[in-house]
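S.K.: Structural data only, the sequence is not supplied:
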């Protein structure tokens, strides 16, 4: 151990390092206890050494001479010394900070495996992480992400013209990620998504007219991907969700009872979809492939259709439909047609698998003619009353 007052002069021109000392000499400062200057042949490095409350020796690197000055290194050593006097353990704190993973690493190694096991909507969660969240925040450690980063991300998502629902789902996933990281004690910071409000969602009311539906079926008849065409047709005649149809298996279909059972629906429960005559005709037109359990098989062995994006784009174009019409609008259309033909919201809700009547109401977009007919009910009631009154006075 070599004791000396570590000064600018000593750092600028230290004595030559004897080879017998292993190529380095350490100077222990006589003014600031724990402040060390390590001299090697080509580099000088500053350290701070201390003993924590458990009587364990710890050492922290302060920086290389040239990157920091002697005065800067001494000042930092004095700050750390004061921290230790107050019961702190700077080395352990530094190790803890370095152990906090980046957002990308946490999502890949911890969150997505958890989501795969616990969330039935895992594909949409994985997609949101891969396309929106990780590209924006992935390189930062979890404790480095602040509210300003989240606000900037949400602003970019809104500016990219994503729907309010998509932006909200991204924020909800992000909030869940940080809640789990804190629950699992990956870090101790606050959740940076706190107090950030959801985007106001504008629910679309698009549904197809009879003319548009006829054009759609003409286009489906000509669609080259017959599996996709059948899947889209079944959506029209059942009001099912896209994921439910893509994952439908023949074992879920009871043709005798005319029931299609969805083992796990969006609300977390099995649901039963009645199969109309037209739905049965769609199913009858599908070919059952050996070794493939899915009603709408994909290209891979034993796999379902991966998606409907391409076929739906072709069908829309061939049918002359607006480019903004979504597959989910077929579900809207199904509900609207049923309500417009006198079916109750309760019946429609049961078919669609809604647990709340308010949800069904949002899907049932009544046509203006139906609303006018409803408004005319008062006139019809009055006229019926007059007829009855006249009959009493003129027997």
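M.R.: Yes, it's here. Quantities reported herein were computed from a predicted structural model and do not represent experimental measurements.
S.K.: Please make it C-alpha for all contacts and neighbour counts, starting now.
M.R.: Fine.
S.K.: the helices in the stretch 251-395 of the chain, which residues?
M.R.: In the stretch 251-395 of the chain, the helices defined using DSSP state H, counting those that start in this stretch lie at 277-284, 309-319, 328-340, 345-352, 357-363, 368-375, 377-393.
S.K.: in the top helix by length along the chain, what counts as buried?
M.R.: Counting residues, the longest helix found in the chain (DSSP state H) is helix 164-183. The neighbour-count check on helix 164-183 (16 or more other Cα atoms under 10 Å) flags 164, 166-171, 173-175, 177-179, 181-182 as buried.
S.K.: Tell me which of the helices of the stretch 251-395 of the chain sits nearest to residue 246.
M.R.: When the helices of the stretch 251-395 of the chain are compared by Cα to Cα, helix 309-319 sits nearest residue 246, at 12.2 Å.
S.K.: any idea how far residue 49 is from residue 93?
M.R.: 15 Å (Cα to Cα, to the nearest Å).
S.K.: More neighbours: which of the two?
M.R.: Just comparing residue 93 and residue 49: by other Cα atoms under 10 Å the higher neighbour count belongs to residue 49, 19 against 11.
S.K.: My read is that the more buried one contacts residue 62, right?
M.R.: No: Residue 49 lies out of contact with residue 62 (Cα atoms under 8 Å); the separation is 10.3 Å.
S.K.: Including distance to residue 40, could the helices of the stretch 251-395 of the chain go into JSON lines?
M.R.: Converted to JSON lines, the helices of the stretch 251-395 of the chain look like this (distance: least, Cα to Cα, whole Å):
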{"stretch": "helix 277-284", "distance to residue 40": "80"}
{"stretch": "helix 309-319", "distance to residue 40": "64"}
{"stretch": "helix 328-340", "distance to residue 40": "69"}
{"stretch": "helix 345-352", "distance to residue 40": "76"}
{"stretch": "helix 357-363", "distance to residue 40": "73"}
{"stretch": "helix 368-375", "distance to residue 40": "87"}
{"stretch": "helix 377-393", "distance to residue 40": "98"}
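S.K.: also this one, for the comparison:
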């Protein structure tokens, strides 16, 4: 069940699968609706604003992990990454893609996809909602490699909040 919830969060936040797999409860503020990554792939702190759908998923996930450790972690004895451990917290990378790959046919999924494709789908939806790629880039936490990026230290929190809220609303309306 946690894997299904994790897939939803991938789409609702457009975060990288590794970022979601390693998301800790201590980095999530459900009241403020913000997930703060102390560092991300580009080495910068990144705040992800959590829309209504993302909050619902995180509240469901809390039932499985008791709100401790990793948001999508294991709470029992499981075999992961070839090692059996008690109370292992972090989910292995293959644990995210393997379940869906094994069941494409039983789920009647005609066009095969992988976890990273949800990030691409979310980014495409954002670009379509705003008619601007820069909003998708902000939500994806991509950096611009031009000279202005060196001088511009604004974190674009308002814009990211607006962007992810619009994405969550668009997904909710299309369900």
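M.R.: Yes, it's here. Only a predicted model underlies this, so the values are computations on that prediction, with no experimental measurement involved.
S.K.: list the helices and strands the longest helix of structure 1 packs on?
M.R.: Applying 3 or more Cα pairs under 8 Å, 6 or more residues apart in numbering; DSSP states H and E, one finds that helix 164-183 of structure 1 contacts helix 147-159.
S.K.: buried residues in the helix it packs on?
M.R.: Those would be 147, 150, 151, 153, 154, 157, 158, for helix 147-159 of structure 1 by 16+ other Cα under 10 Å.
S.K.: and for it, what span of structure 2 is it aligned with?
M.R.: Helix 147-159 of structure 1 corresponds to no residues in structure 2, going by TM-score structural alignment.
S.K.: can you tell me what part of structure 2 stretch 29-42 of structure 1 aligns to?
M.R.: Counting by TM-score structural alignment, stretch 29-42 of structure 1 falls onto no part of structure 2.
S.K.: likewise stretch 348-356 of structure 1?
M.R.: Across structure 2, the stretch matching stretch 348-356 of structure 1 (TM-score structural alignment) is residues 136-144.
S.K.: That stretch: which residues count as buried?
M.R.: 136, 137, 138, 139, 140, 141.
S.K.: cool, stretch 269-287 of structure 1 as well?
M.R.: By 16+ other Cα under 10 Å, the buried positions in stretch 269-287 of structure 1 come out as 271, 272, 273, 274, 275, 279, 280, 282, 283, 286.
S.K.: How much space separates the last one from residue 226 of structure 1?
M.R.: Summarising the geometry, the distance separating residue 286 of structure 1 from residue 226 of structure 1, computed by Cα to Cα, is 8 Å.
S.K.: what's near enough to touch the aligned partner of residue 57 of structure 2 in structure 1?
M.R.: Using TM-score structural alignment, the partner of residue 57 of structure 2 in structure 1 is residue 282. Residue 282 of structure 1 sits next to 230, 233, 234 when contact means Cα atoms under 8 Å, 6 or more residues apart in numbering.
S.K.: 10 Å instead?
M.R.: The neighbours of residue 282 of structure 1, taking Cα atoms under 10 Å, 6 or more residues apart in numbering as the test, are 229, 230, 231, 232, 233, 234, 237, 276.
S.K.: Same list (the buried residues of stretch 269-287 of structure 1) but as TSV, adding distance to residue 338 of structure 1.
M.R.: Below are those laid out as TSV (distance: Cα to Cα, whole Å):
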residue	distance to residue 338 of structure 1
271	19
272	17
273	15
274	14
275	14
279	15
280	18
282	19
283	21
286	26
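S.K.: ranges for the strands of structure 2?
M.R.: 28-29, 34-37, 46-49, 78-80, 83-85 (DSSP state E).
S.K.: Look up how far residue 171 of structure 2 lies from residue 121 of structure 2.
M.R.: In this view, residue 121 of structure 2 and residue 171 of structure 2 are 11 Å apart by Cα to Cα.
S.K.: what sits in contact with each of the two?
M.R.: Counting by Cα under 10 Å, 6+ apart, the residues touching both residue 121 of structure 2 and residue 171 are residue 11.
S.K.: Name the residues contacting each of residue 286 and residue 226 of structure 1.
M.R.: Contacts common to residue 286 of structure 1 and residue 226, judged by Cα under 10 Å, 6+ apart, are 296, 297.
S.K.: Can you get me the start-to-end distance on stretch 37-57 of structure 1?
M.R.: Terminal residues of stretch 37-57 of structure 1 lie 17 Å apart, using Cα to Cα.
S.K.: scratch that, stretch 14-33 of structure 2
M.R.: 15 Å.
S.K.: Now do the equivalent of residue 47 of structure 2 over in structure 1 against residue 255 of structure 1, distance only.
M.R.: Matched by TM-score structural alignment, residue 47 of structure 2 corresponds to residue 272 in structure 1. From residue 272 of structure 1 over to residue 255 of structure 1 the distance is 13 Å, taken as Cα to Cα.
S.K.: try residue 94 of structure 1
M.R.: To residue 255 of structure 1, residue 94 of structure 1 is 65 Å away according to Cα to Cα.
S.K.: one step back: tell me the one of the buried residues of helix 164-183 of structure 1 nearest residue 371 of structure 1?
M.R.: For the buried residues of helix 164-183 of structure 1, the nearest to residue 371 of structure 1 is residue 164 (29.0 Å; Cα to Cα).
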